[in-house]
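K.L.:
Quick check, what structure comes out for this input:
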Amino acid sequence: MATTGDPQALGQLLRSRRERLRPGDVGLPAGIRRRTAGLRREEVALLANVSTTYYTFMEQGRPVQPSDQVLDALADALRMSAAERLYLRMLARGGEDAPSVVAVPAPDERIDPEVVALVQRLEPFPTLVKGRSWDVLASNRAARELFDDWDALPAGERNLVRWMFTAPRAREVYLEWEPEARAMLGRFRLAAARHPDDPAFEALVGELKQDSREVRQWWPRHDVTAVASGSKKLRHPTLGPLRYSHVVLHLADNSDQTMVTYSAADAGN
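P.N.:
Below is the predicted model:
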């Protein structure tokens, strides 16, 4: 069966973004007292130059198949970030903005031995490679010391998102656990939207909702975060709290696989 997006999720995204805005945020007068949070549907429709009925159908999850022009106008009206715009288009079109995607299980994921060798050569800088659904496919000794011994974990538990939300060690390593966990879930959500028909994502999200109170609370909000390099405050098991800068690289031969390498920047809290 072909995929043409996820109308229900698209409607949920639009409503959540509408409810977070106030009239003053988009240059509209506050007017009389409002019974609901955020903008009214007719105000969003006015800003996007679409009919209120059409916009209402979108929020209700009806398969109206909006044009690119309408999607861009709604993104402007709702003050969406670049990551949210990408997510909006994925929900409207399915996967990587594709008109149709065949719903078949993804093949077993493999990693090039040369990439594994590169990860080892980057020692002593903590480096790992995460795959399509964020399984840790390769890591060097420094990364296993800083985060966890991925090789010692059962194969089904070598997943970075599952580790972040279910492993007590994750809350020890990440000194700012909540914002980092929120951001990771937002990046994972974008990855999942690229593969709307991959049952591995659906199964993992179901497990996370069952095992993590935070995922149950945060997933319905449709928050997304772009993948980017930056810095994090982490606790090294022997060196203590350190700020690490990290670089994110997508592998040319498999864009679903991402290498992340870290370097300690300072010893401050």
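K.L.:
okay, CA-based contacts and neighbour counts for the rest of this
P.N.:
Will do.
K.L.:
Sort out which residues of stretch 148-167 are buried, please.
P.N.:
For stretch 148-167, the neighbour count (16 or more other C-alpha atoms under 10 Å) marks 148, 150, 158-165 as buried.
K.L.:
count of residues packed around residue 108?
P.N.:
A total of 5 residues lie near residue 108 under the criterion other C-alpha atoms under 10 Å.
K.L.:
Now do the SS call for it.
P.N.:
Classification of residue 108 by DSSP: H, G, I helix; E, B strand; the rest coil places it in coil.
K.L.:
Would you do the same for the sequence below? I want to compare the two.
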Amino acid sequence: MDDKQRRRELGDFLKTRRARLSPNNVGLPEGTRRRTPGLRREELAGLANVGLTWYTWLEQGRDIQVSAQVIESIARALQLSPDERTHLFALARCEIPAAPYLLEETVSPALQDILDSLGTSPALIRGRRLDVLAWNQAACAVFLDYASMPPDERNSLWIMFTNPAIRQMLGDWEGHAQRLLAKFRAMCDRYAGDYRFTQLVEKLHAVSPEFCQWWQKHDVQGRSAGCKEYEHPAVGQLLLNHTTLQVSHNPELEVVVYTPLPDSDTLRKLQQLRDLHRLEKFLLKS
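P.N.:
Down below sits the predicted model:
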């Protein structure tokens, strides 16, 4: 849509969200009879702590500058859902900040089924702090037995910097570790003030000289894709493409999938590792 149409859509969206709120919803008296449903403009502007004239222009689709802070105030006053908040920021052409109400990091049975359906391709689901929340058996066969790890150590950044087996397996460990750290740094800045990020940073400072050195660089990076080379102690070289996907209904979750590089023998080796893992589990149970 062109800019004029976008501003008109923004105004219409604000009007419809305002119309669904009654004074009782926001702790205001009903007052005199209202000609139209919902809050008055002056009531909404007061709740959002923005000027009435400015807010009126916004609903009218005027060509005015909008800050993310003001849009956030309006979103709170309108009691928008996470999806509505995202839509409002998109219409206002503002970069969306971290949600003040963080979604719970839970993995649905349907998402777990997707992981399990990937066969020999290792796959993980990670949260905003790079905590490993779910995995399939292929990931356990290739990387680590996540189920046997303490929950507070089940974190991709912690594993990268403290697990010697992963360091030995991963070709160009330094490059991959720095890129993962840059991704974490971007999320850490996005959720500034979240004590769980601070705790992880302090723990890694205490155990990893590389983390201490690279943390000072302040490098940042978003989601990435590419190829990783592993030297697995059981089957030798593995060439894996890794792709990161966002969960639409909870965008703070990401699905990381590793697939064998075409024209390599990695698929056969992944099948071998799957069979070895099944055998180990059988022997442990017997």
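K.L.:
thinking again about what came up before, keep only those of the buried residues of stretch 148-167 of the first structure that are in helices.
P.N.:
Cross-referencing those against helices under DSSP state H gives 160-165.
K.L.:
okay if I get the residues you listed as a markdown table plus distance to residue 53 of the first structure?
P.N.:
Shown next, in a markdown table, are these (distance: C-alpha to C-alpha, whole Å):
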| residue | distance to residue 53 of the first structure |
| --- | --- |
| 160 | 42 |
| 161 | 39 |
| 162 | 41 |
| 163 | 44 |
| 164 | 42 |
| 165 | 40 |
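K.L.:
so residue 76 of the second structure makes contact with residue 48?
P.N.:
Yes - counting by C-alpha atoms under 8 Å, residue 48 is a contact partner of residue 76 of the second structure at 7.3 Å.
K.L.:
Please name the nearest non-neighbouring residue to residue 82 of the first structure.
P.N.:
residue 226 (7.8 Å; C-alpha to C-alpha, 6 or more residues apart in numbering).
K.L.:
Now name the helix or strand holding the aligned residue in the first structure for residue 110 of the second structure.
P.N.:
Applying TM-score structural alignment, one finds that residue 110 of the second structure aligns to residue 114 in the first structure. Counting by DSSP states H and E, the element that carries residue 114 of the first structure is helix 113-121.
K.L.:
Provide the aligned range in the second structure for whatever helix or strand comes next after that helix.
P.N.:
Under the assignment DSSP H and E, the closest C-terminal helix or strand after helix 113-121 of the first structure is strand 127-130. Alignment of strand 127-130 of the first structure against the second structure: residues 123-126, by TM-score structural alignment.
K.L.:
who touches the aligned partner of residue 217 of the first structure in the second structure in this structure?
P.N.:
Aligned by TM-score structural alignment, residue 217 of the first structure pairs with residue 213 of the second structure. Neighbour list for residue 213 of the second structure: empty [criterion: C-alpha atoms under 8 Å, 6 or more residues apart in numbering].
K.L.:
Residue 252 of the second structure versus residue 213 of the second structure, what's the distance?
P.N.:
According to C-alpha to C-alpha, to the nearest Å, residue 213 of the second structure and residue 252 of the second structure sit 28 Å apart.
K.L.:
and the match of strand 127-130 of the first structure, how far from the first structure on average?
P.N.:
Following superposition, stretch 123-126 of the second structure is found to deviate from the first structure by 0.7 Å on average (mean C-alpha distance after the TM-score superposition for the first structure).
K.L.:
residue boundaries of the helices in the second structure?
P.N.:
According to DSSP H, the helices that the second structure contains are 3-19, 41-48, 52-59, 68-77, 82-91, 109-116, 137-142, 156-162, 164-169, 173-190, 195-207, 209-215, 266-285.
K.L.:
Neighbour count for residue 76 and residue 48 of the second structure, which is higher?
P.N.:
Between residue 76 of the second structure and residue 48, counted using other C-alpha under 10 Å, the more crowded position is residue 48 (20 against 15).
K.L.:
whereabouts in the second structure does stretch 12-31 of the first structure align?
P.N.:
Under TM-score structural alignment, there's no match for stretch 12-31 of the first structure.
K.L.:
ok, now stretch 73-88 of the first structure?
P.N.:
Alignment note (TM-score structural alignment): stretch 73-88 of the first structure is unmatched in the second structure.
K.L.:
now for the first structure, which residue lies nearest the mean position of the chain?
P.N.:
Nearest to the geometric centre of the first structure sits residue 187, at 2.2 Å (C-alpha atoms, centre = their mean).
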